[in-house]
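Enquirer: sequence and computational prediction follow.
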Amino acid sequence: MHRPPTAETEVARELAAVRPGLLPRFTAGLPGARAAVLSRLWRALAHEPMPWRTGRTPGRDGTVLTLRDGRTLSGPHADPYRTDAYVRSVRLDAVVYDDPARLMADLAVPGGDALAAELDHCVASLALSRAGREFHSDEWPRTGWEWEQRVVDGHPFHPNCRFRPGFSVAEQLAYGPEHGPVVALGQVPVPATECLVSGEWPAGMRDGGRVLLPVHPWQAAHVLGQAAGGRIDAHPLMSLRTLAVPGGPHVKTALSARLTSSVRDISVASVAASAALSAFGERLAAHGDGLLHITRTLGAATAHSPDLAAVLREPPEVYAGPGERVVPVAALATTSLPASPAWLARFARLALRAGLRALEVGAALEAHGQNLLVVLDAAGEPRRLVYRDLADLRVSPARLARHGIAVPDLPARMITDDPEVLRRKLFGSLVAGALAATAGDGAALRDALEAAVRELPRTPDLVALCERPLPAKALTLMRLTPRRSGDLWAELPNPLRHPSC
């Protein structure tokens, strides 16, 4: 039934020209990439509040979805927390589909054609990512960026997990972290009088009266349209636009490309707020019983444009003691650690304790697997957490006041006392995101949560976590309705209340 999508053909053509040795692995990896994307899409179709889906029925051999026009879509049991490529095909009425792009196109729903094109690109890009690198769970990296580069498949639940429009094959190989490149960042000089600088901008990134802004080479070529002088060799992290300078900071660059769901740039407002956010992060960490560290922003600067800006952060490794390593939570699934139910329960207890404590104090963290890192001791035991990138947290003035903390000067979008908004932010990213992806399926997540919550203070937030449906961003629905601003949410069956998960 398979009809080769255009993106697969185009990537194969480019790959044959720039890296022909990878072509056999790319071709062999296409069926697995289709299954990985189809598995994410099937989860979304089954569990996100699609307006054109009227029913979901668990059957003897799987799940059946009823569409508004009377058609039925059937596939395996739709575990909302399963992350492996377990869906090889689904059936739309009598037609079997193994290709997520073709399925999305033939569903003929609003926004479906655009998303189908994105899924087409994503499958080809994911197969390319897998062709380039191989890792073994018993070979642990020595550096932080090597841990980041083990995350080959991208977002564990988003069908657009490796969507990189505007990047040629050569550029994906040159800049994608999973390919392990060294990226030469350029530096664009901007008169200091024409820059907004927040925090301390290092002397080594100044030239007299000019600020030297680090620029990603893709941004220089495709957005700025100018060559950037200077050279800073850096290693791309899993976000692609943030890179680690050996012996130096992490550099978040403006990269005005749509990656996964969002256009990546650095707003002027985020630069202006960066110093206040960093100071707030330090105060918040001080209330965390020593279990949570928050990386500091060392400096941020912008030429009053989201296309020409940079943020410098301290690397998470500064919070590791002797014999310890700091591992992004998204990379834990590349190790054998989560296979131990006892280890997973201890990690869940640590993550929930720290996240709920921050929420009680007044900050809801966007604690997904990219922002959240865990400090492991020499035996691999989880000891503390490190959180980075405060740009998407939500802050409650009422909760902060109860703990004697002044409300920082932050953008209005970050301020709310609505417990629903605060809990969605934390639970959707930490539980339905980081912990679910680490567990790998609903049963393992349930067991870990059941063991963890027994040892946590029974606050109103914990009660909500235990007794209500689990919120998760409706990422696919958001892509199907791109003109609508703001997050859309799904309510997933709570593993603590639904034994079938």
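Expert: Ah, there it is.

Enquirer: C-alpha from now on. contacts and neighbour counts both.
Expert: Will do.

Enquirer: how far does the top helix by length along the chain sit from the chain's center?
Expert: For the chain, the longest helix by residue count, based on DSSP state H, is helix 23-47. The chain centre lies 18 Å from the centre of helix 23-47; the measure is C-alpha atoms, centre = their mean, to the nearest Å.

Enquirer: can you list the buried residues in it?
Expert: Within helix 23-47, the residues that qualify as buried by neighbour count (16 or more other C-alpha atoms under 10 Å) are 23, 26-27, 29-47.

Enquirer: so after that helix, what's the next helix or strand?
Expert: strand 53-58 (DSSP states H and E).

Enquirer: show me the contact partners of that following strand.
Expert: For strand 53-58, the surrounding residues in contact (C-alpha atoms under 8 Å, 6 or more residues apart in numbering) are 46, 63-68, 77.

Enquirer: same question, stretch 298-312
Expert: The set of residues that contact stretch 298-312 without belonging to it, under C-alpha under 8 Å, 6+ apart, is 190, 194-202, 213-215, 219, 223-224, 249-256, 265-268, 271, 274-275, 297, 313-314.

Enquirer: what is the neighbour count of Arg150?
Expert: 29 (other C-alpha atoms under 10 Å).

Enquirer: one more: Arg497?
Expert: Counted with other C-alpha under 10 Å, the neighbours of Arg497 add up to 13.

Enquirer: what about the nearest residue to it once chain neighbours are set aside, neighbour count?
Expert: Of all residues not flanking Arg497 in the chain, Glu467 sits nearest, at 6.9 Å (C-alpha to C-alpha, 6 or more residues apart in numbering). The local packing of Glu467 (other C-alpha under 10 Å) involves 12 other residues.

Enquirer: Arg88 versus Glu467, what's the distance?
Expert: Plainly put, Glu467 is 33 Å away from Arg88 if you go by C-alpha to C-alpha, to the nearest Å.

Enquirer: and what of Pro31?
Expert: Going from Pro31 to Arg88 by C-alpha to C-alpha gives 9 Å.

Enquirer: this is the comparison structure:
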Amino acid sequence: MDRLLLDAQTLDPHTLDSHTLGPHAAPAEEAALGALLRCWLREVGGPRGHVHAAGPHLTLRVAGTPVRVRVRGGIALRFDGPPEHLAEGRWRPLDLPALVALVESELGREPDGGNEEFATQVRAGREAVAAILAARARAVPPADPWLASEQSLVAGHPFHPAPKAREGDGWLDYAPETHARFAPRLLGVRADLVAQEGDTAALDAFGGAPAGYVPLPAHPWQLDLLAAELRGPLADGRLVDLGTGPRAVVPTSSVRTVYDPGTGMCLKFSLDVRITNCVRKNAWYELSGAVELTRRLTPVFERLARRFPGTRWLPEPGYRSAALGTRLLEGLGVIVRTGPWAVCGPGTTPVLAGALAAGADGVPGAVLARRAADPVAWWEAYVERVAFPVLDAFFRHGVVLEAHVQNVLVGFDAAGWPVEAVFRDLEGAKLVAGRHDLTGLPGEVAGPLSYDAARGWNRVAYCLFVNHLAEVAATVAGTADGVLRSLWAVARESLERYVANHATGLDPLAPLTGLLAGAPLPAKANLGVRWARAADRSAGYVPVPNPLGPAEGERR
């Protein structure tokens, strides 16, 4: 793939304007402005009582200055028109620099003080979207419908202040949104220095290594980032560079996980790069943790599939790296993951839930047609396929699945009906403390595998209801508020049916029955954690209105 002349991360974001960004400036600005404004409405304005209804608009006070927006889509906050702010007695269009200045002014009053990185990160996200759009305009999308959905998330997380900001140079060559394909580099690791567990046969399929060495595919971007640390091992023969691998792989929505068409497997690489809130590397304890969770969750998913036909998952049966100190052990670590085509039934097409939430791009035409023809019945099937196994995993098996829109693939039949749900990424899967015997595991591995029950439920509820179902429901409903209300009423009926038919004897169900009684939902505070420059695991939650609660006439 040709390199773009505009690499958003190598230019000073303070010098970029609409002329520099070219024809993609307007949609990039809209995406960045919308994401930051949603964060502000959800995390700050709403909880502080600074959001008020004013006719068809919401009025938000930021740093004492009114901002007026038109929104729809319930808790998904889809904008119906451009945001405006009151300046010199007139309502004027609000642009990204003005909103960033308002946010900085208000958050800067907090006891923790300011954040000199924040504005740069927000602008970098905007410029990344513009660069992606420019590259995408001249790229050819993949013929594989699942990969097309994986590579469709141009705007990124709708509730993150800088969803597409990425550190480092050259990232466009490896970006899924640009329809990139690239060949991994192949290293040889001296046999006595190989660190691996489980089934790693998929890695051997990338080519042979000299006698006494074991092959290890590596992400070219990561090798660039590790260049200084690799000089010694390459010079003294602990590692050998075997050149470019034999075939191209395709990056999926997480950027660092790729699909290998040759084996039908996925490879999860490390990348020492911040994408949204996290530096995306395979921590050493996560390498062993993936294999351990695969072993433990195999019987769980077998039971879930019997109870809820159509439930699938993508195991992570092995990893390989080089025992050359923690930095290289993590940086070169590759986790093997089963590919979705291997687990979906005949005639079933997997589609990334994130693509379904974002709109039509990357979604097969049959799915769009069926959804439009009968949105309520389509939605009922969708909720049951996705929500039932996630809830049962938590309540019956003590397993936390992160069922957000990037971790779930939905399988559709030829008519466009949702018939399967495929769950992936064991990094976010956790075991509820006290429900599983972790004796025998090293403490450094066992600790990150567990959540207490309250933390686990917050993660389940946020990922499933707020990040996933709310976003898909808003897209299905479009501009029809009546349809949106019908969708949530059907979702409530489906969850009541789960409680009646599947949850007998499960204890405690209080978190779910509390939601059905109208308790607020937890929404992850991405703006707060980014402003605090804290690790993603320290992110808190803010309460948001719960559309699953009883209708007004049913409340007592």
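Expert: Done, it's in. Bear in mind that the values here come from a model prediction, so they are computed numbers and not experimental data.

Enquirer: need the TM-score from the superposition.
Expert: Taking TM-score structural alignment, normalised by the length of structure 1 as the basis, the two superposed chains have a TM-score of 0.84; 474 aligned residues with a C-alpha RMSD of 3.3 Å.

Enquirer: can you tell me which two in the contacts of strand 53-58 of structure 1 are farthest apart?
Expert: Spatial extent of the contacts of strand 53-58 of structure 1 (C-alpha to C-alpha) is set by the pair Arg68 and His77 at 20.8 Å.

Enquirer: more neighbours: which of these two?
Expert: Taking neighbours as other C-alpha under 10 Å, Arg68 of structure 1 and His77 compare with His77 leading, 20 against 12.

Enquirer: that one falls within a strand, correct?
Expert: No - the assignment for His77 of structure 1, made by DSSP: H, G, I helix; E, B strand; the rest coil, is coil rather than a strand.

Enquirer: residues contacting the residue nearest to it when sequence neighbours are not counted?
Expert: Counting by C-alpha to C-alpha, 6+ apart, His77 of structure 1 lies nearest to Gly62, which is 4.1 Å off, once chain neighbours are set aside. Going by C-alpha under 8 Å, 6+ apart, Gly62 of structure 1 touches 74-78.

Enquirer: show me what Gly62 of structure 1 aligns to in structure 2.
Expert: Using TM-score structural alignment as the criterion, Gly62 of structure 1 maps onto His57 of structure 2.

Enquirer: before we move on, what about Met238 of structure 1?
Expert: Using TM-score structural alignment, Met238 of structure 1 pairs with Ser253 in structure 2.

Enquirer: that match and Val154 touch, don't they?
Expert: No - taking contacts as C-alpha atoms under 8 Å, Ser253 of structure 2 lies outside contact range of Val154: 9.7 Å.

Enquirer: overlap in contacts, these two.
Expert: Common neighbours of Ser253 of structure 2 and Val154 (criterion: C-alpha under 8 Å, 6+ apart): Glu177.

Enquirer: quick check: the residue nearest to Arg497 of structure 1 vs Leu393 of structure 1, distance?
Expert: Counting by C-alpha to C-alpha, the gap between Glu467 of structure 1 and Leu393 of structure 1 amounts to 24 Å.

Enquirer: dump the residue contacts of Gly208 of structure 1.
Expert: Applying C-alpha under 8 Å, 6+ apart to Gly208 of structure 1 gives no contacts.

Enquirer: list only those of the contacts of stretch 298-312 of structure 1 flagged as buried.
Expert: For those, buried by 16+ other C-alpha under 10 Å: 190, 195-199, 201, 213-215, 219, 249-256, 265-268, 271, 274-275, 297, 313-314.

Enquirer: the stretch 251-400 of structure 2: helices as residue ranges?
Expert: Remark: helices assigned in the stretch 251-400 of structure 2 by DSSP state H, counting those that start in this stretch are 284-307, 326-331, 353-358, 365-373, 375-397.

Enquirer: take the ones you listed and write them to TSV, including distance to His179 of structure 2.
Expert: Putting these into TSV (distance: least, C-alpha to C-alpha, whole Å) gives the following:
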stretch	distance to His179 of structure 2
helix 284-307	28
helix 326-331	25
helix 353-358	15
helix 365-373	20
helix 375-397	28
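
Enquirer: tell me which of those helices sits nearest to Val410 of structure 2.
Expert: helix 353-358 (6.3 Å).

Enquirer: residue in structure 2 matching His287 of structure 1?
Expert: Checking TM-score structural alignment: His287 of structure 1 goes with Arg303.

Enquirer: what about its match, distance to Gly74 of structure 2?
Expert: When C-alpha to C-alpha is the yardstick, Arg303 of structure 2 and Gly74 of structure 2 sit 35 Å from each other.

Enquirer: just to check, Val460 of structure 2 is in contact with Gly398?
Expert: No - counting by C-alpha under 8 Å, Val460 of structure 2 does not reach Gly398; the two are 11.3 Å apart.

Enquirer: counting by contacts, list what the longest helix of structure 1 packs against.
Expert: Helix 23-47 of structure 1 makes packing contacts with helix 6-18, helix 100-107, helix 112-132, helix 475-480, strand 489-492 when contacts are defined by 3 or more C-alpha pairs under 8 Å, 6 or more residues apart in numbering; DSSP states H and E.
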